[in-house]
Each structure stands twice: as structure tokens, then as C-alpha cells.
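**Q** got a predicted structure here, sequence first:
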Amino acid sequence: MLVDSHCHLDRLSYNDIHIDLADVVNKAKLRKVEHFLSVCINLESFESMLELIAPFKEIFASCGVHPLYLKDSEADLDSLYHFCSNPKVVAVGETGLDYFYSPDNKDQQLAMFEQHIDVAVATKKPLIIHTRDAKEDTLRLLKHAGAERVGGVLHCFTGDLELAEQAMEMGFYISASGIVTFKNAKALQEVFTHIPVERILVETDSPYLAPIPHRGQENQPAYTADVADFMARLKGLSYTQLCQQTSDNFFELFKFAQR
């Protein structure tokens, strides 16, 4: 069994690549991907995403405001808390900091990130963190706001070993996406050789960042199997071992998710 620990199911190409969400789920299950975490990137799209995934018990939800969507969002703390309190929601995010694409609104990003940590602590749900070119501020705010009380995951990880190790000390997991399979990702692959498999998740981040051999195509949850296969070989484990451990890790972290 596999879990796609991070996908954006409301952003896939329906009526083009896929018939509907049931088609996406069935394609994934043919490759033994049996659970999914559908991640919200702004509050405006949360309710429609929730409606889309509602019929599927194997699909869990998160709610948050991605740092690159702050300018377009009407997010407020009360709405964030209300949505994150929904029983279908097992995590808060994705949230975090992105100074690579959006260096001009750091103060706004930091304020919203701290609000997400506060909501995560209040709802006792783990955080899904996006961080790019913001290592120091990410770690500082996680420590300052008490994120270790709920833990979480650094998703689609592309950072260095120091970032991973300090995050793991606060109870965080590190998630591998299709990026780790890329030929130019040797440094990232080296980092993952040092991360204990007990702290690794696998994801697609679909529809983005399709792994090899699907690079250049729209990503989808079925391709979690390709990420897992690469990670098993990188870690010197059998495919079955890697799938079992990362699935166990998912349910250990996201305690509101039911197998």
C-alpha cells in the first residue's frame, strides 16, 4: 500500500486527461496507491475542494494558504480555524515561506505562517510546510511558535541536511516528491540517503513535478509509485519495505486520518 501524502486533486485536468476524480483514484489504486491527502492552497477554493473529495473515504483534506497565494487571498484567522476544524481535515496547510518567487512580502508571509501554526496547535493537527530560500526564518518561526507540539512535514523537500535534521528534531517528517528522481538532483538524493526511512513520506504534488519517467507530463497520484520505487533503490530497501514504512509514517503523523 502507498499513500500520496500531498496532491492537489482539485487542479487536475478533468475532461481531458481524466474523466473525473473516480478515474484518478482508480488509476492510482491499480498501482496500489490507496490513500491520498488533497491539499488546499487558499481558503477561497477550500469548500469546492471539499465537495469534490467528499464521496471518497480514502481521501483526506488539508486547509491553508500557500505563501504564493497570499496576495489573492481573503484569509483571516477565524475562517482558517473554522475550516481546519472540519473532521475531513487532517492537517493545516500548506503554509510556509517562499522567498524565491515572492521576496517582496516577507512580513505578510511570516504573519500568515505564524497564524497557521497557532491554528495547528489549537486544532491539534500537524502542519504541511512549503519552504524555499527561507531556511532560517522557517526554522526560527517553527521554534518560536511552538510547532513541535503538533509536528508536521516539510513537503516536496529540496533543502539541505541541516534543515531536515533541525525539522526532524521538532517532530517533522521529510517528504520526497518527483524532484528527487530528476537527474540533476544529486545533492538532494544525497540528503535523502541520510534521512531515516522512519521519517520519510512520499508524494506527487500533482499536477506538478511529475517524476521520471513521466517528466513533462501532468503529474497524478498514480505516479507516487514511481517516487517510491526510486526512494526504495536510493535507500537500499525493497519496494515493499519502503511502501509499508512510508504509509505507516503517514498515519503516525496524521493521526486524524483513518486507514
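**A** Right, received. Where do you want to start?
**Q** make it CA atoms for all contacts and neighbour counts henceforth
**A** Will do.
**Q** and the helices in the stretch 1-150 of the chain?
**A** Taking DSSP state H, counting those that start in this stretch as the test, the helices found in the stretch 1-150 of the chain are 21-29, 46-53, 77-84, 106-123, 135-144.
**Q** which stretches of the protein form strands?
**A** 2-7, 33-38, 59-63, 89-98, 127-132, 152-154, 172-176, 200-202 (DSSP state E).
**Q** redo the ones you listed as JSON lines? Include mean neighbour count.
**A** Below are the strands of the chain laid out as JSON lines (neighbours: other CA atoms under 10 Å):
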{"stretch": "strand 2-7", "mean neighbour count": "29"}
{"stretch": "strand 33-38", "mean neighbour count": "24"}
{"stretch": "strand 59-63", "mean neighbour count": "27"}
{"stretch": "strand 89-98", "mean neighbour count": "27"}
{"stretch": "strand 127-132", "mean neighbour count": "25"}
{"stretch": "strand 152-154", "mean neighbour count": "27"}
{"stretch": "strand 172-176", "mean neighbour count": "26"}
{"stretch": "strand 200-202", "mean neighbour count": "27"}
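**Q** mind putting those strands into JSON lines with distance to residue 24?
**A** Shown next, in JSON lines, are the strands of the chain (distance: least, CA to CA, whole Å):
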{"stretch": "strand 2-7", "distance to residue 24": "12"}
{"stretch": "strand 33-38", "distance to residue 24": "11"}
{"stretch": "strand 59-63", "distance to residue 24": "12"}
{"stretch": "strand 89-98", "distance to residue 24": "20"}
{"stretch": "strand 127-132", "distance to residue 24": "23"}
{"stretch": "strand 152-154", "distance to residue 24": "24"}
{"stretch": "strand 172-176", "distance to residue 24": "21"}
{"stretch": "strand 200-202", "distance to residue 24": "18"}
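**Q** one more to weigh against that first structure:
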Amino acid sequence: MTQPPRITDSHCHLDFPDFEGEVPELLARAAEAGVHRMVTICTRLRNEPTVRALSEAHAPIFYAAGTHPMSAAEEPLASIDELLALTAHPKFVGIGESGLDYHYTAESADIQKQSLLVHIEAAQRSRLPLIIHARAADKDMADILSAEHKNAPYSCVMHCYCSGPELAKRCLDLGFYLSMSGIATFPKSHEVRDIFAAAPVDRVLVETDSPYLAPVPRRGKRNEPAYTAFTAKVGAEVLDMTPEAFAAQTELNFERLFSKVAAYKGAA
């Protein structure tokens, strides 16, 4: 039997209640689908110990932490020192997710911007990649990311990219990465697929954002890391690559951006 190509789920939420008590089984299904590692994202810093424990208990799991923009008004404002202290852990590999969401939480735009600036500085100082959530905030998002990058360069992934082509262009011009989620597999997501088709192949990642946004043919069900394989299949088609070539390229891209993962693997 031919083994599936190895890929990485660059963004999931394995600490969410949807997966309670089920992580070993999730990892087994992921491995069977070719998903050999994943980055689980802590969206509220008070939950960081839980996410850290998942990474310590399971070899394929790495983690990142930050304050999600939709939670920015409910959580204490993170400090740069607090974020930098987390980076000492060998499996802590990114800052965030942070960003702006004006679709659901436009009323907290000011605190979202304050929180975002803290996360950007932590990324600049730690040299770990910034993980960005952006929804219905394209201009502010592009302007802030560009201005801060001019002040001090940093690396960044626009996770679950489904914003417009102009924000994509500005981010790619800064050397940032776009991550493809299950949204790209939805029949009506023509614009999203067009954005990825026009992106440099060395700047594309894949993810689930599980438990959300399960790709076709699992749409409407709970998402999980194994389903990254369905999104990767569509990604290969969009970029006119074989599944094997697309998987190999996204692995190179992931390890270039999340260099701490590659260093950890090398030290293992």
C-alpha cells in the first residue's frame, strides 16, 4: 500500500472541549492520513499550561500561544515579557494567534489593535513567527503589519486565509506566508483558490483550524488534523502540482517559517 505524503497541520486547537480525552486517537488517524505533526494554538493565555502539556505528552504536537482578537476585550492585555517568557519552552514555536476581527467583534477594535501590537513586538524580539487571524479588517490589518514590519522585520503567517486579494498581496510583498484551510475546498470559494493560485509556491502552508471548517468531503462535521490531507489535495490542484510535490513544498515552507520545529527535530 502506498503511503500518503507527509504533511503538517500548521494550525489547530487540540485543547478545545471537542477533543477532550481523544487526542491519542486523533493523532493515530492523522498519522494514517500522512499528517505527521501539528501546531496547536492557545487562544487565551490562561490556558497555556493545558496546551503546553499536550505538546509535552505527544511528540507530534508543537504549540503557540497568544490572545485571539475575538477574546481581546475579555482577557487581560498580554505583556511582551509574558509572551517572551513562554518562548523558552522547546516546543513553543510561534506567537499568537493575534490579529483583528471586525466581523464579530468590531466594537473591541481598539483593544484588538493594542493586543496585536504587543504580539508583533514579541514576534520581533523573539524571532518566532507571528500567527495572524484577520476577518473583515483588511485595510487596518495591512497598514499595521506593514508599518510594524518597517520598524523591525518579523515573520508571519496569515492563518486560514480568506480575506481579499489586496491584503494577500501586501502580506506576500512583506515575505509573509498564507495558510490554506478547508475553506479553499468549498465550492463557492473561487476567490480564495484564485489567491492561492497566484501566490508563490514557497509561501503556502496548510492547516485545519480544527475543530472548525472541515474541508470537503467532511464539511459540516467536526474537523481534525487528519483532514489536512483533503485540503492539501485541493492545494495541489490549485497550484498545478502533484500531491507529493505539494506536500514536499509545504513541508519546506513550514520548516522555513517555523524554524524552531526543524531545530527541535534535528536535536531529537
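**A** On my side now, so go ahead. These numbers were taken from a predicted model, which means no experiment stands behind them.
**Q** TM-score of the superposed pair?
**A** For this chain pair, the superposition-based TM-score is 0.94 by TM-score structural alignment, normalised by the length of structure 1; 256 aligned residues with a CA RMSD of 1.5 Å.
**Q** thinking again about what came up before, wait, which of the strands of structure 1 is closest to residue 253 of structure 1?
**A** strand 152-154 (6.9 Å; CA to CA).
**Q** check the fit of the closest one onto structure 2 and give the mean distance.
**A** Comparison of strand 152-154 of structure 1 with structure 2 after fitting gives an average deviation of 0.6 Å (mean CA distance after the TM-score superposition for structure 1).
**Q** returning to what we had before: need the winner for burial among the helices of the stretch 1-150 of structure 1.
**A** Comparing the helices of the stretch 1-150 of structure 1 by mean neighbour count (mean count of other CA atoms under 10 Å), helix 106-123 comes out on top with a mean of 20.
**Q** give me the mean deviation of it from structure 2.
**A** With the two structures superposed, helix 106-123 of structure 1 lies on average 0.6 Å from its match in structure 2, counting by mean CA distance after the TM-score superposition for structure 1.
**Q** elements contacting that helix?
**A** Under the contact definition 3 or more CA pairs under 8 Å, 6 or more residues apart in numbering; DSSP states H and E, helix 106-123 of structure 1 sits against helix 77-84, strand 89-98, strand 127-132, helix 135-144.
**Q** one more pass at 7 Å, please.
**A** Where contact means 3 or more CA pairs under 7 Å, 6 or more residues apart in numbering; DSSP states H and E, helix 106-123 of structure 1 is packed against strand 89-98.
**Q** turn the helices of the stretch 1-150 of structure 1 into CSV, columns for distance to residue 63 of structure 1.
**A** Below are the helices of the stretch 1-150 of structure 1 laid out as CSV (distance: least, CA to CA, whole Å):
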stretch, distance to residue 63 of structure 1
helix 21-29, 19
helix 46-53, 7
helix 77-84, 6
helix 106-123, 10
helix 135-144, 18
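**Q** out of these, which comes closest to residue 227 of structure 1?
**A** Nearest of those (CA to CA): helix 21-29, 13.0 Å.
**Q** the stretch 151-259 of structure 1: helices as residue ranges?
**A** For the stretch 151-259 of structure 1, applying DSSP H, counting those that start in this stretch gives helices covering 161-169, 186-194, 224-235, 239-253.
**Q** ok, now how distant is the alignment partner in structure 1 of residue 83 of structure 2 from residue 157 of structure 1?
**A** For residue 83 of structure 2, the aligned position in structure 1 is residue 80, judged by TM-score structural alignment. Note on residue 80 of structure 1: its distance to residue 157 of structure 1, by CA to CA, to the nearest Å, is 25 Å.
**Q** what range in structure 2 matches stretch 31-43 of structure 1?
**A** Using TM-score structural alignment, stretch 31-43 of structure 1 pairs with 33-45 in structure 2.
**Q** repeat that for stretch 97-104 of structure 1.
**A** Against structure 2, stretch 97-104 of structure 1 falls on residues 100-107 (TM-score structural alignment).
**Q** got the buried residues for that stretch?
**A** 100-102, 105 (16 or more other CA atoms under 10 Å).
**Q** follow-up on the earlier one: to residue 217 of structure 1, which of the helices of the stretch 1-150 of structure 1 lies closest?
**A** That would be helix 21-29 among the helices of the stretch 1-150 of structure 1, by CA to CA, at 14.9 Å.
**Q** now which residue in structure 2 aligns to residue 130 of structure 1?
**A** Aligned partner of residue 130 of structure 1 by TM-score structural alignment: residue 133.
**Q** thought residue 99 was touching its match, still the case?
**A** Yes: judged on CA atoms under 7 Å, residue 133 of structure 2 makes contact with residue 99 at a distance of 4.8 Å.
**Q** so for stretch 183-201 of structure 2, what gets flagged as buried?
**A** Neighbour-count burial for stretch 183-201 of structure 2 [16+ other CA under 10 Å]: 183-186, 192-193, 195-197, 199, 201.
**Q** pull the most distant pair out of these.
**A** Most distant of those, by CA to CA, are 186 and 201, 20.8 Å apart.
**Q** what residues are up against residue 155 of structure 1?
**A** The contact partners of residue 155 of structure 1, by CA atoms under 7 Å, 6 or more residues apart in numbering, come to 128-130, 174-175.
**Q** now with 8 Å, please.
**A** 6, 128-130, 174-177 (CA atoms under 8 Å, 6 or more residues apart in numbering).
**Q** quick one: what's aligned to it in structure 2?
**A** So, by TM-score structural alignment, residue 155 of structure 1 is matched to residue 159.
**Q** how close does the closest residue to that match other than its chain neighbours sit to residue 168 of structure 2?
**A** Spatially, and ignoring its direct neighbours in sequence, residue 159 of structure 2 is nearest to residue 179 (4.9 Å; CA to CA, 6 or more residues apart in numbering). Using CA to CA, residue 179 of structure 2 is found at 11 Å from residue 168 of structure 2.
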